[in-house]
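Novice: Build me a model:
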Amino acid sequence: MLKFVKGPLESIDGVSIFPIISLLIFFIFFTALFWWVFTAKKDYIKKVSDIPLDLEDENSLEINQKQNRS
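Specialist: Below you'll find the predicted structure:
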């Protein structure tokens, strides 16, 4: 299977730069993500982590209000 991919790619001039670019993009992205995780404010992380619970509370409140109207 690899020979079907590797053969045509070897005939392209400068194709060896693409794996290097891919590795650099991968490394830069995960380095930036790692940096962001450790420098993010704890209050922001707490606020964002509570969003699903807040939405669930709002939905249950709306359902209860609709049932009370009926």
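
Novice: C-alpha from now on. contacts and neighbour counts both.
Specialist: Noted.

Novice: distance between the helix or strand containing Ser22 and the chain's centre?
Specialist: Here Ser22, judged by DSSP states H and E, is contained in helix 17-39. Here helix 17-39 is found 13 Å from its chain centre; the criterion is C-alpha atoms, centre = their mean, to the nearest Å.

Novice: Need the residues that contact that helix.
Specialist: The contact list for helix 17-39 (C-alpha atoms under 8 Å, 6 or more residues apart in numbering) is empty.

Novice: one more, for comparison:
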Amino acid sequence: MLKFVKNHMESITGIEIYPIISLLIFFTFFVVLFWWVFTAKKEYINKVSNIPLDNQQNDTIL
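Specialist: Sure thing, here's the model as predicted:
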């Protein structure tokens, strides 16, 4: 089965670009994510991190 897949993949022209594109998308996503984390305002981070706690307090009151 593996031999069939390997032979079939080798017969497709231009297939070598897909792993490169996947790696670039993966790398770009995480670079943007790290950039956002390091440039995010601390007030926003604190506000968003307290959302689950605020919802629990409101649920117990209701």
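
Novice: Structural similarity score between the chains, please.
Specialist: Here the TM-score for the pair of chains, by TM-score structural alignment, normalised by the length of the second structure, is 0.91; 62 aligned residues with a C-alpha RMSD of 1.3 Å.

Novice: and the helix holding Ser22 of the first structure, which residues are buried?
Specialist: Across helix 17-39 of the first structure, burial judged by 16 or more other C-alpha atoms under 10 Å covers no residue at all.

Novice: how close does the following helix or strand past it sit to the second structure?
Specialist: Per DSSP H and E, the first helix or strand lying C-terminal to helix 17-39 of the first structure is helix 42-49. Comparing helix 42-49 of the first structure with its match in the second structure after superposition yields a mean distance of 0.4 Å (mean C-alpha distance after the TM-score superposition for the first structure).

Novice: going on from helix 42-49 of the first structure, what's the next piece of helix or strand?
Specialist: helix 51-69.
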